[in-house]
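Peer 1: Build me a model from this:
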Amino acid sequence: MTKPQMTHDQMVKKMLKNPEVNREVDRLNKEEFGILDQILAARKAAGLTQAQIAERMGTKAPSVARLESSLASGKHSPSLSTLRKYAQALGKRVELRLV
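Peer 2: A predicted model of the protein is given here:
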């Protein structure tokens, strides 16, 4: 008799019980979502809507919404050029570092 296969969710749940795996996932999430937190905080501090950012970037509001949601979901990595345009719309710049 064969053992039933685990679903993806079951496998993830099992893996996250391992403290080392859990720490690494937390570290990666902080790193990945850090840029989203910075972007949203900068937009809020500037008092700008997605539509206003889009206008300054020369695009439409749904594009900015997709950019922000793609960063939140981690399913898409925007280009450096797109991040620069977003930053410029906020009167900021992107600084990329290797450490």
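Peer 1: can we go C-alpha only for contacts and neighbour counts from here?
Peer 2: Fine.
Peer 1: Let me know the secondary structure of S77.
Peer 2: coil (DSSP: H, G, I helix; E, B strand; the rest coil).
Peer 1: in terms of contact, does L36 touch L71 like I think?
Peer 2: Yes: the criterion here is C-alpha atoms under 8 Å, and L36 meets it with L71 at 5.9 Å.
Peer 1: and the longest helix for the chain?
Peer 2: Criterion DSSP state H: the longest helix present in the chain is helix 19-46.
Peer 1: Check which residues of stretch 43-56 are buried.
Peer 2: R43, Q50, A51, Q52, I53, A54 (16 or more other C-alpha atoms under 10 Å).
Peer 1: ok, the fourth one - contacts?
Peer 2: When contacts are counted by C-alpha atoms under 8 Å, 6 or more residues apart in numbering, Q52 is found next to A61.
Peer 1: Following up with a second sequence; could you model it the same way so I can compare the two?
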Amino acid sequence: MAKIKAISHEDVMKTLLDTPEAIAAFEEAKDEFALLEQLTAWRTQAGLTKADVAERMGVKPPAINRIENNVTKASWQTLKRYAAACGVELGITVRV
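Peer 2: Take a look at the predicted model:
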């Protein structure tokens, strides 16, 4: 049986993030994932199901699945409506 060598997360990151393009793609995906986590956290903290959010937004439940599965395709207005359905006010903060 072959031995399996564990690789640390740090070593994987060093190996994979070895170009400016790879680093930029990772940072972009990291932000997208953080937004997705935030959406689901709002819904969960409000004690709502996807169907509940859909009803509050006036859409069908598959629309919520599309938002949560591909948040980058959601418009700003859709994200604001989703947040409002969860009892959250969404805004933008600019850092310079």
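Peer 1: Got a TM-score for the pair?
Peer 2: Scored against TM-score structural alignment, normalised by the length of structure 2, the superposed chains reach a TM-score of 0.72; 81 aligned residues with a C-alpha RMSD of 2.1 Å.
Peer 1: related to what we said a few turns ago, now the buried residues of stretch 43-56 of structure 1 in a markdown table, with secondary structure and distance to E95 of structure 1?
Peer 2: Formatted as a markdown table, the buried residues of stretch 43-56 of structure 1 follow (DSSP: H, G, I helix; E, B strand; the rest coil; distance: C-alpha to C-alpha, whole Å):
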| residue | secondary structure | distance to E95 of structure 1 |
| --- | --- | --- |
| R43 | helix | 17 |
| Q50 | helix | 22 |
| A51 | helix | 24 |
| Q52 | helix | 23 |
| I53 | helix | 19 |
| A54 | helix | 21 |
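Peer 1: What helices and strands are in contact with the longest helix of structure 1?
Peer 2: On a contact count with 3 or more C-alpha pairs under 8 Å, 6 or more residues apart in numbering; DSSP states H and E, helix 19-46 of structure 1 meets helix 61-73.
Peer 1: Quick check: the most centrally placed residue in structure 1 vs E20 of structure 1, distance?
Peer 2: In structure 1, the centroid-proximal residue (C-alpha atoms, centre = their mean) is L71; its distance is 2.4 Å. The gap separating L71 of structure 1 from E20 of structure 1 is 25 Å, by C-alpha to C-alpha, to the nearest Å.
Peer 1: Now for the closest residue in space to L16 of structure 1 that isn't next to it in sequence, how many residues are close by?
Peer 2: Once flanking residues are discounted, L16 of structure 1 sits nearest to N22: 5.1 Å by C-alpha to C-alpha, 6 or more residues apart in numbering. By the criterion of other C-alpha atoms under 10 Å, N22 of structure 1 has 12 neighbours.
Peer 1: Looks like N22 of structure 1 contacts K13 (just checking).
Peer 2: No: at 10.1 Å, N22 of structure 1 and K13 do not qualify as touching, with contact defined as C-alpha under 8 Å.
Peer 1: gap between the residue lying closest to F26 of structure 2 once chain neighbours are set aside and I23 of structure 2?
Peer 2: With sequence-adjacent residues excluded and distances taken as C-alpha to C-alpha, 6+ apart, F26 of structure 2 is closest to L17, at 7.9 Å. Noted for L17 of structure 2: a distance of 5 Å to I23 of structure 2, by C-alpha to C-alpha.
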